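Peer 1: here is my input; please provide its structure:
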Amino acid sequence: MAHSDQQRPSTAACGSGGNNNGNSSTGRTATKRKANKSGSANYLDPQKLAATISSVTSTACSFLRQNDLVLLPSQTLLLESLLSSTSLSLTRLLSLLPKSSDPLSLSPTSPLLPQPQCWFHRFLSSASADDSMWFDAFHMSRLSFTHLLNLLSASLGSAISKISPDYALAASLFRLAHGASYKAVARRFGIESSVACRAFYVVCKAINENLGHLFEARTASERISVGFGWKSLPNCFGVLGLARFRIEGELLGKNGCLMFQALVDYEGKFLDVSAGWPSTMKPESILYQSKLYSGVEESPELLQGPSYKLSDGSLIPPYILGDSCFPLLPWLLTPYNRLNEEDSFSSVERAFNSAHDQAMGSVGSAFGRLLARWQLLSKQWKEECVEYLPFVIVTGCLLHNFLIKRGESAAEEFVEHINEEGLPVYEGVVDEGALRIRDALALHMSRVNIER
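Peer 2: Below you'll find the model as predicted:
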């Protein structure tokens, strides 16, 4: 209808003796002007857009600075990241705009202006910094932090001159807990990024040196076997599993990662760990080159306790349960497998596999708790940092054990059971002695199930 109305003046002019071509041109010009006028109403000036973004960003920055003790660390880290990205994009936008003879005054856009006092100083001074805030920030209570600080202070004080031991420990735990960058850590603790980096590795080293006794495979065999005995696994000394830690690039091939072998007890504590194996290695090769294997086979210092006598008179030596990717050995019992899927398991085999699968949950749960508490370990690591990753994994495991001993477990809602898929089933030579031990234990488990 609008188009029809615009043509009527031209038709009337033509009927009164005017030039038809000229009147048509006049009509088109009127239409064009109306279109331009409509278009200009929808046109957004880039300068005004930049000013609006700048104003919103500055408001968000102010909100962050005023509420960084109230917001969760995960929230402040996300907000900082978004503000930094917005600020960078705004800077690029301004560089593309033509210089105006009457430029608009834009609000300052630096989203991370320093506070008069750093976040950690204000955190310590806050009357509201209760245990819930300590758990949110460092994934441990204030009492556990203080106890850990006392254990490490001597090592930290002599190794770092530019930062006090409490700041060094808190900064390192914050990075571990949230996967925060050194820049984000430095901002919160009033230090330089290079100092935050050095403090992190000094703290990791101190934890490895002072808490190494928390790997108890060689010192707590009786406690461990009693614990598994309650789960109808007589003479069991742990559960062995593998986990993957992701690496960027193709240093270890496509989708490459580092493998981590861990022996775990019934509580989910790490008893023995071996980290840093490339994913190109087979699980049995990792086992054969680990200190766990040499501690049993080559220089016997593990699993040297007496055999357990079953009700039928069978003797079960100390053993570990392992996934089907490992070889079946007299001291490493893996589940029953069927190469032919059409073959069914006997009731005795099913009883063993069921108990085995339940016990293997201890490994998956331990890995899940480790990654839930220390989120830095769940991030994809850069190739140039790959040599440090095993060191940091071990640090996380020791802190995991430390906190279990302190009675502090990772919040259940954040724990995801880790069960590594795609590991090949071991197809090497089977140990006949190991077969007899597994069969005897399977028969015992089947009898226990019937008695229940």
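
Peer 1: okay, CA-based contacts and neighbour counts for the rest of this
Peer 2: Noted.

Peer 1: please name the nearest non-neighbouring residue to L302.
Peer 2: V296 (5.2 Å; C-alpha to C-alpha, 6 or more residues apart in numbering).

Peer 1: after the helix or strand containing G368 comes which helix or strand?
Peer 2: Assignment of secondary structure by DSSP states H and E places G368 within helix 347-373. From helix 347-373 onward toward the C-terminus, using DSSP H and E, the following helix or strand is helix 389-405.

Peer 1: may I see the buried residues of the helix or strand where R187 lies?
Peer 2: Taking DSSP H and E as the criterion, R187 maps to helix 182-189. Residues of helix 182-189 classed as buried by neighbour count (16 or more other C-alpha atoms under 10 Å): Y182, A184, V185, A186, R187, R188, F189.

Peer 1: the fifth one contacts F120, correct?
Peer 2: So the one you mean is R187. No: counting by C-alpha atoms under 8 Å, R187 sits too far from F120 to count as a contact (9.7 Å).

Peer 1: so what touches the helix holding R187?
Peer 2: By C-alpha atoms under 8 Å, 6 or more residues apart in numbering, the list of residues contacting helix 182-189 from outside reads 77, 114, 118-121, 167, 171, 174-175, 192-197.

Peer 1: quick check: ChimeraX command selecting the buried ones in the residues you listed.
Peer 2: Applying 16+ other C-alpha under 10 Å to the contacts of helix 182-189, the buried members can be selected in ChimeraX as follows:
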select :77,119,120,167,171,174,175,193,195,196,197
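
Peer 1: which elements pack onto the lengthiest strand in the chain?
Peer 2: Longest strand in the chain, counting residues (DSSP state E): strand 236-246. In terms of contacts (3 or more C-alpha pairs under 8 Å, 6 or more residues apart in numbering; DSSP states H and E), strand 236-246 is packed against helix 221-229, strand 257-264, strand 319-322, helix 347-373.

Peer 1: to compare against the first, here's another:
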Amino acid sequence: MDFVTSFCVSSLGTLSSIEDAHRFETIFKMPRRTFNYVCSLVKDEMMVRSSSYTFLDGMVLSLEDRVAVSLLRLNSGGSLVTVGSSVGVNHSTVSLITWRFIEAMEERASHHLRWPASGEMEKIKSKFEDIHGLPNCCGVVDTTHITMCLSSAEPNCKVWLDHEKNYSMVLQAVVDLDMRFMDIVTGWPGSMKESGILHSSGLFKLCEKGERLNGSKLKLLDGSEIGEYLIGDAGYPLLPWLLTPYQQKDLIESEAEFNRRHAAARIVAPRTLSKFKDTWRFLQGEMWRPDKHKLPRIIHVCCLLHNIVIDLREEEIMEESCRSSSDHDGRYMQQLCRLEDDKGLEVRDKLSQHLVTSWPVGEGEQAAASLKRRNNGA
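Peer 2: Now for the predicted structure:
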């Protein structure tokens, strides 16, 4: 909350007029250029009642002020009263403005979170192969818990109680190596396991029908082919389009190499979720009177904002992903799923064997180092 309380009463009406670029980004979690873009997206919806929202001194909040208040509410994790008093706005005004912002972002920014088109997916697959030596990999799936403050007296509260005895809602996300959300599912209670959420998701249904992950196939030396796939941790079932690591102890060379590359590539998902929750602290459990029906929409908009920052600042993403922590669910133990589809077993074994025959062990690290040098201009 330091960046919220750093506002002075004398700054009323000029919440977004901070000249220092670093301080601006520290407060609003995005560069000014991105902030201005967000303002342009929501302008029409946010200014419908142009004179309805004022500071305590009666001055009308500008478009920039309204966006600034909304971002502070979402990224500070503070109460309506705390955020309002820090910027000289009534707490009810903070609530109304923030919800107007949520609705406007849903309406105007949805194109920033969608499944990649075929050309975009080819670039994503190339990165997974160039950096981690995983050909035809399209992304990483993972889940995180959004903790909530629920009363034990609330009806059906137990369904929201997860295996670590916290009230929570689960967010399932598919991410690429740029830490960008490609698909999200949220709204399910914390008591559900990763595998259950996956099977209940639109992602599962589309992939099973062949309407996703249906792009170009990887041709193997024996003439067979491997389709596009995602990777996930041991909490997910092994499927032809979702490859999980080998879980037995005694691994042969190809299995160990697959696990090594799988683990190196998979780390981008927990890092993304950790950065996401650290930025939008409203989602860290200090919510005031959380509405379970509104929360999925708020999570969605925070995901949109996360992607917008990346879309407008791509050159810094690779370096940023290397610095990010991976501790997004620090209080939660790893879930394990023993479900293994026979076709999934066959695909994983074929891919594992392909990795050690087509790309020698250790070459992946050389490729990653080479790519990093190119990104740094060496």
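
Peer 1: TM-score them against each other, please.
Peer 2: TM-score of the superposed chains, computed with TM-score structural alignment, normalised by the length of the second structure, equals 0.81; 336 aligned residues with a C-alpha RMSD of 2.6 Å.

Peer 1: one step back: closest to D323 of the first structure among the buried residues of helix 182-189 of the first structure?
Peer 2: The shortest gap between D323 of the first structure and any of the buried residues of helix 182-189 of the first structure belongs to Y182, at 37.6 Å (C-alpha to C-alpha).

Peer 1: which residue in the second structure aligns with the closest one?
Peer 2: Counting by TM-score structural alignment, Y182 of the first structure corresponds to L80 in the second structure.

Peer 1: one more: M259 of the first structure?
Peer 2: Superposed on the second structure with TM-score structural alignment, M259 of the first structure falls opposite V170.

Peer 1: now that match. Nearest residue, chain neighbours left out?
Peer 2: H145 (4.7 Å).

Peer 1: and the one you found, how many residues sit next to it?
Peer 2: Per other C-alpha atoms under 10 Å, the neighbour tally for H145 of the second structure reads 25.

Peer 1: ok, it touching Y167?
Peer 2: No: assessed by C-alpha under 8 Å, H145 of the second structure is found out of contact with Y167, at 9.0 Å.

Peer 1: which neighbours do those two share?
Peer 2: G190.

Peer 1: identify the residue spatially nearest to the residue nearest to the spatial centre of the first structure, adjacent ones excluded.
Peer 2: In the first structure, the centroid-proximal residue (C-alpha atoms, centre = their mean) is S378; its distance is 2.4 Å. Residue nearest to S378 of the first structure in three dimensions, not counting chain neighbours: L371, with 5.7 Å by C-alpha to C-alpha, 6+ apart.

Peer 1: got a list of what the one you found touches?
Peer 2: Contacts of L371 of the first structure (C-alpha under 8 Å, 6+ apart): L377, S378, V415.

Peer 1: give me the aligned partner of S279 of the first structure over in the second structure.
Peer 2: Using TM-score structural alignment, S279 of the first structure lines up with G190 in the second structure.

Peer 1: could you report the neighbour count for its match?
Peer 2: Count around G190 of the second structure with other C-alpha under 10 Å applied: 27.

Peer 1: that one reaches H145, doesn't it?
Peer 2: Yes: with contact defined as C-alpha under 8 Å, G190 of the second structure and H145 form a contacting pair (6.7 Å).

Peer 1: what touches both of these two?
Peer 2: S168, M169, V170.

Peer 1: of these - the most surrounded one?
Peer 2: S168 (26 neighbours).

Peer 1: for that one, what are its contacts?
Peer 2: If a contact means C-alpha under 8 Å, 6+ apart, then S168 of the second structure has H145, I146, T147, M148, W160, L161, D162, P189, G190, S191 as its contacts.

Peer 1: so what's it closest to, chain neighbours aside?
Peer 2: Using C-alpha to C-alpha, 6+ apart, the nearest residue to S168 of the second structure is T147, at 4.0 Å.

Peer 1: which one of the helices and strands packed on strand 236-246 of the first structure lies nearest to N20 of the first structure?
Peer 2: Here strand 257-264 is closest among those (C-alpha to C-alpha), at 78.6 Å.

Peer 1: much appreciated, bye for now.
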